[in-house]
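A.B. asks: Sequence first, predicted coordinates after that:
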Amino acid sequence: MRALDDGSPARALERRISDASAGGARRYAFGVARLACSTSGLKDARTLEVALGGLERYPEIDDLAHLWDLERRLDASCARQVGGDPVDFTQEELLLHPACQEARAVSAVIAALMPDAFVAARGATREARAAGCHQADLDSTASDLL
């Protein structure tokens, strides 16, 4: 990922997140998590339910355990698909493999649950990018929710 300079769209989005209310940042985090699920084609009903519910129906411990287990299984599948440790591959190479995209979408949902709303929004954004979301889609989600 290129460095964030002051004029970059990613830096502008970061400023929007920082300037948002905590509630706005949280809504954005879950909106981005839903976007990542959609972009990646993730079909896991439980993960989608958590992403759609946001904090209106805070997930139970078994929901969290399911998310973590699913992320772990998808990460392992990603490693098999790429033929090695995913950290050794570029973002473009990882996007060619569905399990890699889906793993990052699950990570976006997990990130949206972080206790600090601003950390949640930044983490969900980072994972959504890794799941294949385009900057324009992230900006559109921010326009709708921040």
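C.D. replies: Alright, I've got the coordinates. Numbers count the residues shown, from 1 in each chain.
A.B. asks: okay, CA-based contacts and neighbour counts for the rest of this
C.D. replies: Noted.
A.B. asks: ok, which stretches of the protein are helices?
C.D. replies: 9-19, 22-40, 45-53, 61-82, 91-94, 98-112, 117-130, 135-145 (DSSP state H).
A.B. asks: for these, which one ends up most surrounded?
C.D. replies: Mean neighbour count, computed with mean count of other CA atoms under 10 Å, is highest for helix 98-112 among those, reaching a mean of 28.
A.B. asks: Structure two is appended below for comparative analysis:
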Amino acid sequence: MELHRVEAVAPGLAARIAGAEPASARTFAFRVARLACAVAGVHDANALEVARGGLERYPEIAELVQLWDLERELDAACDDRLEAATVARSLQELQQPSECVEARAVGAVIAALTPDAREAARGATYEALTAGCDGRALEALADELF
């Protein structure tokens, strides 16, 4: 069986997710997505609404397409910034560009919508970690739910 990416970076949290009830895992996924959006400073109203609404108001197809388009645009902007930074001279220039962080936060929102609740929680957690969320904050969320 292949390991999920989150198991490589947060094995304890991944184990807690694996043992969680599906409803708790789904709630965790959306809370993680909201945290990632807050940390990354996501301003897109659609991404924020989906992260806040969870499955109480499942997004329409048009909203999902907007999320995927936003993530793709942010990823492209991230790639452009990273390419431009190949000759970076300062530490600040070497830090992950905001477009990259925001793309991963939007990725957490998209991951939270994955049909399998535990997979949604694992995916959202991985994206949140790559967006810069503190692992201790994610552990605290897990403590509330699992």
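C.D. replies: Done, it's in. Computed from a predicted model, the values in this text were never measured in an experiment.
A.B. asks: can you list the helices of structure 1 in CSV and add distance to Ala3 of structure 1?
C.D. replies: Converted to CSV, these look like this (distance: least, CA to CA, whole Å):
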stretch, distance to Ala3 of structure 1
helix 9-19, 9
helix 22-40, 21
helix 45-53, 29
helix 61-82, 26
helix 91-94, 15
helix 98-112, 21
helix 117-130, 13
helix 135-145, 14
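A.B. asks: Could you name the stretch from those helices that's closest to Met1 of structure 1?
C.D. replies: helix 91-94 (8.1 Å; CA to CA).
A.B. asks: Skip the chain neighbours and tell me the closest residue to the residue positioned nearest the centre of structure 2.
C.D. replies: Closest residue to the average C-alpha location of structure 2: Ala108 at 2.2 Å, with CA atoms, centre = their mean. Ranked by CA to CA, 6 or more residues apart in numbering and with sequence neighbours excluded, the top spatial neighbour of Ala108 of structure 2 is Ala124, at 4.1 Å.
A.B. asks: List the contacts of the one you found.
C.D. replies: By CA atoms under 8 Å, 6 or more residues apart in numbering, Ala124 of structure 2 lies in contact with Ala29, Phe30, Val32, Ala33, Gly107, Ala108, Val109, Ile110, Ala111, Ala112.
A.B. asks: Return the residue of structure 1 aligned against the residue nearest to the centre of structure 2.
C.D. replies: Aligned against structure 1 by TM-score structural alignment, Ala108 of structure 2 finds its counterpart in Ala108.
A.B. asks: And its match, how close does it get to Gly132 of structure 1?
C.D. replies: 12 Å (CA to CA, to the nearest Å).
A.B. asks: Same question for Asp139 of structure 1.
C.D. replies: For Asp139 of structure 1 relative to Gly132 of structure 1 (CA to CA), the value is 14 Å.
A.B. asks: Now check Glu63 of structure 2 against structure 1: what is it aligned to?
C.D. replies: The alignment partner of Glu63 of structure 2 in structure 1, by TM-score structural alignment, is Asp63.
A.B. asks: Pretty sure that match sits against Ala45.
C.D. replies: No: counting by CA atoms under 8 Å, Asp63 of structure 1 sits too far from Ala45 to count as a contact (11.0 Å).
A.B. asks: what's near enough to touch Glu99 of structure 2?
C.D. replies: Counting by CA under 8 Å, 6+ apart, Glu99 of structure 2 makes contact with Leu74, Asp75, Ala77, Cys78.
A.B. asks: how about 10 Å then?
C.D. replies: 40, 42, 71, 73-82, 105 (CA atoms under 10 Å, 6 or more residues apart in numbering).
A.B. asks: and what of Met114 of structure 1?
C.D. replies: Arg26, Ala29, Ala120, Ala121, Gly123, Ala124.
A.B. asks: Go through those residues and name the one nearest Leu67 of structure 1.
C.D. replies: For the contacts of Met114 of structure 1, the nearest to Leu67 of structure 1 is Ala124 (14.2 Å; CA to CA).
A.B. asks: how close does that closest one sit to Gly83 of structure 1?
C.D. replies: Taking CA to CA, one finds Ala124 of structure 1 at 26 Å from Gly83 of structure 1.
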